[in-house]
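In: A predicted structure for the sequence below; I have some questions about it.
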Amino acid sequence: MRRARRTASHDDGPHPLADEAEGYLLARLHHDDARREAEDLCARLPWLTTAQAEELARHYVRHRIGLTRRMLLSTLERADQLRQEYESRYSALRRALLRRHAAGACAVLAGAAAVSTLVRLLDR
């Protein structure tokens, strides 16, 4: 399965129509793959009647599409879990970095104030 790359556009917002078309094409591709697999399976079983082969093919396609749907849904769930984990980790790292920068800025200001005070005291 090959997936076409999207070209970068000036508007990086969501494109629902493009996403829907891509989803339809992917679903169609999975269905066609399942149909080809079912036909290959039936071809390896020459003793089946035409009606039996058609029924087996329908059953196989239904089963394969259901399996693909479950796999995609579990992938989506895992992607959502990972996104949440990464977002929480990013937030924690960002807060820690902000605290460190604030502490560093305070230390620099305190040092500058101390040096300024020391210079004034030595000037007297």
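Out: Cool, got the structure.

In: can we go C-alpha only for contacts and neighbour counts from here?
Out: Will do.

In: which helices and strands sit right next to the helix or strand hosting residue 30?
Out: Residue 30 belongs to helix 16-43 when elements are defined using DSSP states H and E. Packing partners of helix 16-43 (3 or more CA pairs under 8 Å, 6 or more residues apart in numbering; DSSP states H and E): helix 50-123.

In: For residue 73, see how far away the residue positioned nearest the centre of the chain is.
Out: Nearest residue to the geometric centre of the chain (CA atoms, centre = their mean): residue 79, 5.1 Å. Per CA to CA, to the nearest Å, residue 79 is found 10 Å from residue 73.

In: Structure two is appended below for comparative analysis:
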Amino acid sequence: MSGRPEPPAGDLAAGLARVEGFLLAAHETAAARAEAERFADRLPWLLSAQRDDVVHHYADFRLASARRQCDAVAARCTELRAEYEQRYARLRLRLVRTCVAAVLTAVPAAVGLACLVSRLA
């Protein structure tokens, strides 16, 4: 189409993840600023410079809080992933053992049945 090679799928996914992260961060920053503005609006006695300072500090506090929450969620996701991977590995091992046991039980039984049938015939 454009003559340029297509980027590998991993690069494309990583790029989309970065764009998504940027958009989420921009949205959170705008939301924090709007919340700070609403908070400062409830303090009509503040001078202009004081109001700007309150808005700035409130937005910074709100963003830091959101960052801590996001980090906590990410850490918990990592813990859960490790836990579920470990659980999946145990279940997979149990399934393999069960299948092997079933085969080892069924083969001698089938051989014995075949011998019995051949003697009767």
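Out: Yep, it's here. Note that the structure is predicted; figures quoted are calculated from it, not measured.

In: what TM-score do we get after superposing?
Out: Here the superposed chains carry a TM-score of 0.86, computed using TM-score structural alignment, normalised by the length of the second structure; 113 aligned residues with a CA RMSD of 1.6 Å.

In: average gap between the helix holding residue 30 of the first structure and the second structure?
Out: Helix 16-43 of the first structure, aligned to the second structure and superposed, deviates on average by 0.6 Å (mean CA distance after the TM-score superposition for the first structure).

In: now that helix: which residue numbers in the second structure?
Out: Aligning helix 16-43 of the first structure against the second structure (TM-score structural alignment) gives residues 14-41.

In: tell me which residues in the matching stretch are buried?
Out: Residues of stretch 14-41 of the second structure classed as buried: 28-29, 32-33, 35-37, 40 (neighbour count, 16 or more other CA atoms under 10 Å).

In: what do you get for stretch 60-67 of the first structure?
Out: Along stretch 60-67 of the first structure, these residues count as buried under the neighbour rule (16+ other CA under 10 Å): 60-61, 64-65.

In: Alignment lookup: residue 66 of the second structure to the first structure.
Out: Aligning on TM-score structural alignment places residue 66 of the second structure opposite residue 68 in the first structure.

In: Distance of that match relative to residue 58 of the first structure?
Out: Counting by CA to CA, the gap from residue 68 of the first structure to residue 58 of the first structure is 15 Å.

In: what's the answer for residue 107 of the first structure, then?
Out: Noted for residue 107 of the first structure: a distance of 73 Å to residue 58 of the first structure, by CA to CA.

In: Over to residue 86 of the first structure?
Out: Residue 86 of the first structure is 42 Å from residue 58 of the first structure, by CA to CA.

In: Same drill for those two, tell me which one is more crowded.
Out: Neighbour totals were compared for residue 86 of the first structure and residue 58, and residue 58 leads with 16 against 12 (other CA atoms under 10 Å).

In: what's near enough to touch the equivalent of that one over in the second structure?
Out: Taking TM-score structural alignment, the alignment pairs residue 58 of the first structure with residue 56 from the second structure. Contacts for residue 56 of the second structure (CA atoms under 8 Å, 6 or more residues apart in numbering) come out as 33, 36.
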